[in-house]
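> I need the structure of the sequence given here:
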Amino acid sequence: MTERTADPRDPRPLLGEPLALDLLNTRWAGVPVNDLFTAPDGHAIWLSSAGLAGRCAADEAGLDALREAREALAAAVRELDAGRLPGPGELAGLDAVLRHGRVRREASAAGPVDRVEMDEPHRLAAWLAVDDFLGLLAQGPRRIKKCAHEACILHFFDTSQNGRRRWCRMAVCGNRAKAARHYEKAKG
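Modelled structure (predicted):
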């Protein structure tokens, strides 16, 4: 896809996940829940971290499209979190985003090229995120996971060989869980 380097202004605790999960993770734990898209520059920061700043404008129409895609992804991922595949309602939400674009294949001297065509250019980032989600599903829906820490709401794509990764980041959520277990053992 696109070269990605996290924007240094990006405050999110988990960066670098596949585009679909990266969009989903624009909300993270807090009271109230943190939402990158409520920050004045949040949309531009996300586009920058996602490697899309040169292709997508950080405008209100694009932000609305991303919020729509994030809700469709969240609904589909809730089903995966519950051990089910997304049902007709969740698939309809994903399809509503995908309906605004398509991939056209072309021949070039360097080989085949896929070109994304959009009916409304401001929907490109949202379309790419949902298209990415379909690719993740094809690789294995069980690899799309919610962090096992009870206070964390982040999702990741488990690329471990055995598919047994549990934490979004072992250094944060994994260590918190270990510390809590240790504290309970020492207490009782």
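> Only C-alpha atoms from now on, for both contacts and neighbour counts.
Will do.
> and the most centrally placed residue in the chain, how far is that from E120?
The residue lying closest to the centre of the chain (CA atoms, centre = their mean) is L21, at 1.7 Å. L21 sits 23 Å away from E120, going by CA to CA, to the nearest Å.
> repeat for H43
H43 sits 18 Å away from E120, going by CA to CA.
> More neighbours: which of those two?
The neighbour comparison of H43 against E120 (other CA atoms under 10 Å) goes to H43, with 22 against 11.
> Surely that one is in a helix?
Yes: if the criterion is DSSP: H, G, I helix; E, B strand; the rest coil, then H43 is within a helix.
> Second input sequence below; structure requested for side-by-side comparison:
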Amino acid sequence: MQPEDGLPQRDAADPRPLVGEPLCLDLLNTRWAEDGVPRDLLDSTGGLAVWLRSAGLDGRAAADRATLDAALRTREVLLALVEGGPSPEAVGALNHVLERGALHYRFGSGGPESHPRTDDPAWLPSWLAAADYLRLVAESPGRVKACAHPNCVLHFHDTTKNGTRRWCSMAVCGNRAKAARHYERAKTER
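Here you go, the predicted structure:
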């Protein structure tokens, strides 16, 4: 689908440094820092189109202003929950998003099927992200983590066996931390 701002987005690459996380964290990771500069993929409907495509939702939701507004609201709710914990305000806001839709079940030719439905199609990506957050919290609440690098705002689902992952990416943030420690050690040895 083409976003309402008219920019063709079919070939636009996803510029984010961390993709492929569960949907709720993938929505959170639409904002990041690049060389100390804050970036936001959801700063336009064109960026929304990139995220929808990256998340596999481009055939299910329009990259329009209503979907963008819903995604931005839901991202703020998820951020409040992940960073601040389940405050009454954040829980109420998440429940408001969840009230926008439901899973509907039926018996299909291949057996049981479930289909998400929302009261407004613009809320489908947001509802799916909110439902995904519930799934992660139910399955492994301590495994939803923020990157330990002080200049990184990304979040990830720690799937390591012992649950000790600290960085969104060892190749980027982990190496930065190692380099900083090495520099400090070298400086104090002089």
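> mind checking what R31 of structure 2 lines up with in structure 1?
The alignment partner of R31 of structure 2 in structure 1, by TM-score structural alignment, is R27.
> Identify each buried residue in the longest helix along structure 1, please.
Identified as the longest helix of structure 1 according to DSSP state H is helix 60-81. Buried positions in helix 60-81 of structure 1, judged by neighbour count with 16 or more other CA atoms under 10 Å: 62-63, 65-78, 80-81.
> And for stretch 95-104 of structure 2?
Buried residues in stretch 95-104 of structure 2 (16+ other CA under 10 Å): V97, L98, R100, G101, A102.
> Same question for stretch 130-149 of structure 2.
For stretch 130-149 of structure 2, a neighbour-count test (16+ other CA under 10 Å) marks A130, A131, D132, Y133, L136, R143, V144, K145, A146, C147, A148, H149 as buried.
> cool, and stretch 87-97 of structure 2?
Here stretch 87-97 of structure 2 shows A90, V91, A93, L94, V97 as buried, counting by 16+ other CA under 10 Å.
> Look up the closest residue to the second one, ignoring the ones flanking it.
Spatially, and ignoring its direct neighbours in sequence, V91 of structure 2 is nearest to L81 (7.5 Å; CA to CA, 6 or more residues apart in numbering).
> go on, the last one?
On the basis of CA to CA, 6+ apart, the spatially nearest residue to V97 of structure 2 that is not a chain neighbour turns out to be W127, at 6.0 Å.
> any idea how far H96 of structure 2 is from the one you found?
On the measure of CA to CA, W127 of structure 2 and H96 of structure 2 end up 10 Å apart.
> my read is F37 of structure 1 is in a helix, agree?
Yes: F37 of structure 1 forms part of a helix when assessed by three-state DSSP.
> Count residues in the vicinity of the aligned partner of it in structure 2, would you?
Mapped onto structure 2 by TM-score structural alignment, F37 of structure 1 lines up with L42. Each residue near L42 of structure 2 was counted by other CA under 10 Å, and the total is 20.
> how close does L42 of structure 2 get to R165 of structure 2?
27 Å.
> if we can go back for a sec, in strands, which of the buried residues of stretch 130-149 of structure 2 fall?
V144, K145, A146 (DSSP state E).
> Trace S54 of structure 2 over to structure 1, please.
Using TM-score structural alignment, S54 of structure 2 lines up with S49 in structure 1.
> likewise R65 of structure 2?
So, by TM-score structural alignment, R65 of structure 2 is matched to E60.
> who touches H149 of structure 1 in this structure?
By CA atoms under 8 Å, 6 or more residues apart in numbering, the contact list for H149 of structure 1 reads W167, C173, G174, A177.
> The last one: neighbouring residues, count only.
The number of residues packed near A177 of structure 1 is 16, by other CA under 10 Å.
> roughly how far apart are it and A92 of structure 1?
A177 of structure 1 sits 37 Å away from A92 of structure 1, going by CA to CA.
> Wasn't G16 of structure 1 part of a helix?
No: membership of G16 of structure 1 in a helix is not supported by three-state DSSP, which gives coil.
> D22 is in contact with that one, correct?
Yes: if you go by CA atoms under 8 Å, G16 of structure 1 and D22 touch, sitting 6.9 Å apart.
> between those two, who's got more neighbours?
Between G16 of structure 1 and D22, counted using other CA under 10 Å, the more crowded position is D22 (22 against 13).
> ok, the more buried one - contacts?
Counted by CA under 8 Å, 6+ apart, D22 of structure 1 has contacts L15, G16, A50.
> let's go with 10 Å and repeat that
Counting by CA atoms under 10 Å, 6 or more residues apart in numbering, D22 of structure 1 touches R12, L14, L15, G16, W46, S49, A50, R70, A129, L154, H155, F156.
> Return the closest of those with respect to K185 of structure 1.
Of all these, L154 has the smallest distance to K185 of structure 1: 27.4 Å, by CA to CA.
> All good on my end, thank you.
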